[in-house]
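Asker: I'd like to go over a predicted model; first the sequence, then the structure.
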Amino acid sequence: MAQQKILFLTGDYAEDYETMVPFQMMQMVGHIVHAVCPDKSAGDKIITAIHDFEGDQTYSEKRGHHFVLNASFSDVQVANYDALMIAGGRAPEYLRLNAKLIDIVKQFVAANKPIAAVCHGIQILTAADVVRGKKLTAYPAVAPEVTMAGGSYAAVNIDEAVTDGNLVTAPAWPAHPQWIAAFLKVLGTKIEL
């Protein structure tokens, strides 16, 4: 397996599992993962939020963990990365307002590099106007944004993922087993047990 370098976008109140699990899983299989957030540097912390599905009309939210970023957003050069992952939660709502972050996403798409996004992370893709003509999923509340941005929204179960070319999306953290497995397949990662 060739080690790949993955840029991981997250931020304050990103979903806890959607930050911790993909970050650690990609490292576990041997990839280098740089977790970044605009206006923060390596060693800075973000605070995550825990979103749970408890039978209400939407998810509930609790304070999560402190997550230490291991790279500086100001140092990001897309040419240095093989792939992009985007965490969900509330962070994408404000991260998509950062012009440099949107430009980074557009560069990944223009270079045809693999991208994985989960839950509300898809809001960053719609804001970057890169889902036109793509089939993808997201947290159901993001479906109207996908459609308005020209994407084809796939209403799948909360534990399923959708792959369209090199784009892998999922509605929320219960889909991690499928979402991460699908992204590893797109990356060409082979795991020997």
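Answerer: Thanks, I have it.
Asker: can we go C-alpha only for contacts and neighbour counts from here?
Answerer: Fine.
Asker: what sits against K134?
Answerer: G150, G151, S152, D164 (C-alpha atoms under 8 Å, 6 or more residues apart in numbering).
Asker: Of the residues you listed - the most surrounded one?
Answerer: Tallying neighbours with other C-alpha atoms under 10 Å puts G151 at the head of those, with 21 neighbours.
Asker: What are the neighbouring residues in contact with that residue?
Answerer: Counted by C-alpha under 8 Å, 6+ apart, G151 has contacts V131, R132, G133, K134, K135, L136.
Asker: List buried members of those by neighbour count.
Answerer: V131, K134, K135, L136 (16 or more other C-alpha atoms under 10 Å).
Asker: The first one against V146, yeah?
Answerer: Right, the one you point to is V131. Yes - here V131 reaches V146: they are 7.2 Å apart, a contact under C-alpha atoms under 8 Å.
Asker: so how far is stretch 135-150 off the chain centroid?
Answerer: Computed by C-alpha atoms, centre = their mean, to the nearest Å, the chain-centroid distance of stretch 135-150 equals 15 Å.
Asker: What is the end-to-end distance of that stretch?
Answerer: Taking C-alpha to C-alpha, to the nearest Å, the first and last residues of stretch 135-150 lie 10 Å apart.
Asker: Show me which positions of it end up buried.
Answerer: 135-140, 142-143, 145-147, 149-150.
Asker: take the one below as the second:
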Amino acid sequence: MAKVLIIAGDFVEDYELMVPFQALEMVGHEVLVTCPDKEIGNTIKTAIHDFEGDQTYTEKPGHLFTLNATFNDIHDDNFDALLIPGGRAPEYLRLNPRVIALVQAFAQSKKPIAAICHGAQLLAAANIIEGAKISAYPACAPEVTLAGAKYIDIDVTEAYTDGIFVTAPAWPAHPRWLAQFNTLLPS
């Protein structure tokens, strides 16, 4: 089975961290979740983003998530794939040079990368999606396009795979997004 790295941070979208973590472990993959400047046993705060008919999503407090990996101990060559949840975390994680280097290393090694919602901000900042077809939360479409990718506008329940990239607009796409990602993982 695969060893999957999830890079997260405070105010990551709750469902986009919790559901992939639990679902991938359920089917037998080893999943490690890390955050810059944090260690095993530290927690991060999550936020629940919901779609309630407003012009954008609403945000509510989520759960505390206990990290099971120390960021400074992470090396891309110890993993088979990368998963990037959305929420507000990617907006500041993309400012961390080591996070960017990790994302770039996964891409250079042609390892599967799943990103959902605002996770595309890390893909764009890492400059790894030029020429790819990438979905994301619609507010991230300009960043995807500016990074040289083609933004794929799909229903919130859909996901899109292009080579090593599996992307989706938001957590309602989990069944399709995780199924597509799982087909790229070693079993």
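Answerer: Thanks, I have the structure now. It should be emphasised that the depicted structure is a prediction, and the values quoted were computed from it without experimental measurement.
Asker: Now the TM-score, please.
Answerer: Overlay of the two chains. TM-score (TM-score structural alignment, normalised by the length of structure 2): 0.99; 187 aligned residues with a C-alpha RMSD of 0.7 Å.
Asker: related to what we said a few turns ago, can you lay out the contacts of K134 of structure 1 as CSV showing secondary structure and distance to W173 of structure 1?
Answerer: Below are those laid out as CSV (DSSP: H, G, I helix; E, B strand; the rest coil; distance: C-alpha to C-alpha, whole Å):
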residue, secondary structure, distance to W173 of structure 1
G150, coil, 25
G151, coil, 21
S152, strand, 21
D164, strand, 19
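Asker: between those residues, which is closest to D82 of structure 1?
Answerer: D164 (17.6 Å; C-alpha to C-alpha).
Asker: That closest one maps to what in structure 2?
Answerer: Using TM-score structural alignment, the equivalent of D164 of structure 1 in structure 2 is D162.
Asker: Its match touches G131, doesn't it?
Answerer: No - under the criterion of C-alpha under 8 Å, D162 of structure 2 is not in contact with G131, lying 10.0 Å apart.
Asker: what sits against the match of D164 of structure 1?
Answerer: D162 of structure 2 neighbours (C-alpha under 8 Å, 6+ apart): A132, K133, I134.
Asker: Distance to Q57 of structure 1 added to the contacts of G151 of structure 1, as a markdown table?
Answerer: Formatted as a markdown table, the contacts of G151 of structure 1 follow (distance: C-alpha to C-alpha, whole Å):
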| residue | distance to Q57 of structure 1 |
| --- | --- |
| V131 | 27 |
| R132 | 29 |
| G133 | 30 |
| K134 | 28 |
| K135 | 26 |
| L136 | 23 |
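Asker: Of those, which are reproduced in structure 2?
Answerer: Shared with structure 2 under both residues aligned by TM-score structural alignment, their matches' C-alpha atoms under 8 Å, the contacts from these are V131, R132, G133, K134, K135, L136.
Asker: Could you dump those residues into JSON lines with distance to A117 of structure 1 and secondary structure added?
Answerer: Shown next, in JSON lines, are the kept ones among the contacts of G151 of structure 1 (distance: C-alpha to C-alpha, whole Å; DSSP: H, G, I helix; E, B strand; the rest coil):
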{"residue": "V131", "distance to A117 of structure 1": "12", "secondary structure": "coil"}
{"residue": "R132", "distance to A117 of structure 1": "15", "secondary structure": "coil"}
{"residue": "G133", "distance to A117 of structure 1": "17", "secondary structure": "coil"}
{"residue": "K134", "distance to A117 of structure 1": "13", "secondary structure": "coil"}
{"residue": "K135", "distance to A117 of structure 1": "13", "secondary structure": "strand"}
{"residue": "L136", "distance to A117 of structure 1": "10", "secondary structure": "strand"}
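Asker: how about the helices of structure 1, start to end?
Answerer: If DSSP state H is used as the criterion, the helices of structure 1 fall at 16-28, 91-95, 99-110, 122-127, 143-148, 176-187.
Asker: Which positions within the shortest one qualify as buried?
Answerer: Buried residues in helix 91-95 of structure 1, defined by neighbour count with 16+ other C-alpha under 10 Å: A91, P92, E93, L95.
Asker: any idea what the third one aligns with in structure 2?
Answerer: With TM-score structural alignment defining the correspondence, E93 of structure 1 maps onto E91 in structure 2.
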